[in-house]
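Asks: Please work out how this folds:
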Amino acid sequence: MTEQVWVKSSYSGGQGNCVEWAPSRVVATGAVPVRDSKDPHGPALRFDVSAWSAFVAGVKAGDFGA
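Replies: Okay, the predicted model is just below:
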């Protein structure tokens, strides 16, 4: 999973604590690949699209605190 374009979360802080995802892979695999931007060659987690969408909605709603 090193050839796709990774997108950094708009909620990521300036300290490098970032989550990245590869939107191009969602269409190809039906799953959302997510990785830690500090370890771009490390493993990526894959989430079901509906689970990832629910997580993102929860983040936007502030369900997980600061």
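Asks: drop to CA atoms for contacts and neighbour counts, all remaining ones
Replies: Will do.
Asks: Can you show me the helices along the protein?
Replies: Assigned by DSSP state H, the chain shows helices spanning 23-29, 49-61.
Asks: Tabulate the ones you listed (TSV), appending distance to K8.
Replies: Compiled in TSV, these are given as follows (distance: least, C-alpha to C-alpha, whole Å):
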stretch	distance to K8
helix 23-29	11
helix 49-61	13
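Asks: Could you also give me the structure for this second sequence? I'd like to compare it with the first:
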Amino acid sequence: MQEQSGTSRQAAQQKMESGGLMRIGEVAALLDVNASTIHKLPLPSIRLGRLLRFDPKDVSQLIAHSKEPVVS
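Replies: The predicted model follows:
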């Protein structure tokens, strides 16, 4: 199971780099969370019929804005 998760994460990273729209499973693999968690995030999505797609730029912004400084 761990190997498949790593493979999914690599595929998601490649999608981020290519700029193609990401599926919910790819975003979840990249962030290492369940797909249901993605629905709860303030992440803009594109609806294509019943499908949700995410712009890699929005995912990158979410990651950047979610970082907290390290307190020592």
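Asks: Superposing both, give me the TM-score.
Replies: Overlay of the two chains. TM-score (TM-score structural alignment, normalised by the length of the first structure): 0.37; 39 aligned residues with a C-alpha RMSD of 3.5 Å.
Asks: burial of E3 of the second structure, as a residue count?
Replies: E3 of the second structure has 8 neighbours, counted by other C-alpha atoms under 10 Å.
Asks: now the longest helix out of those in the second structure: how far from the chain's centre is it?
Replies: Longest helix in the second structure, counting residues (DSSP H): helix 2-18. Centroid separation between helix 2-18 of the second structure and its chain, computed with C-alpha atoms, centre = their mean, to the nearest Å, is 10 Å.
Asks: next SSE after that helix?
Replies: Proceeding N to C from helix 2-18 of the second structure, the next assigned helix or strand is strand 22-23, under DSSP states H and E.
Asks: Packing partners of that following strand?
Replies: Using 3 or more C-alpha pairs under 8 Å, 6 or more residues apart in numbering; DSSP states H and E, the elements in contact with strand 22-23 of the second structure are helix 2-18, strand 51-54.
Asks: need the longest strand for the first structure.
Replies: strand 31-36 (DSSP state E).
Asks: Pick out the residue closest to the middle of the second structure.
Replies: When C-alpha atoms, centre = their mean is applied to the second structure, the residue found nearest the centroid is V27 (2.2 Å).
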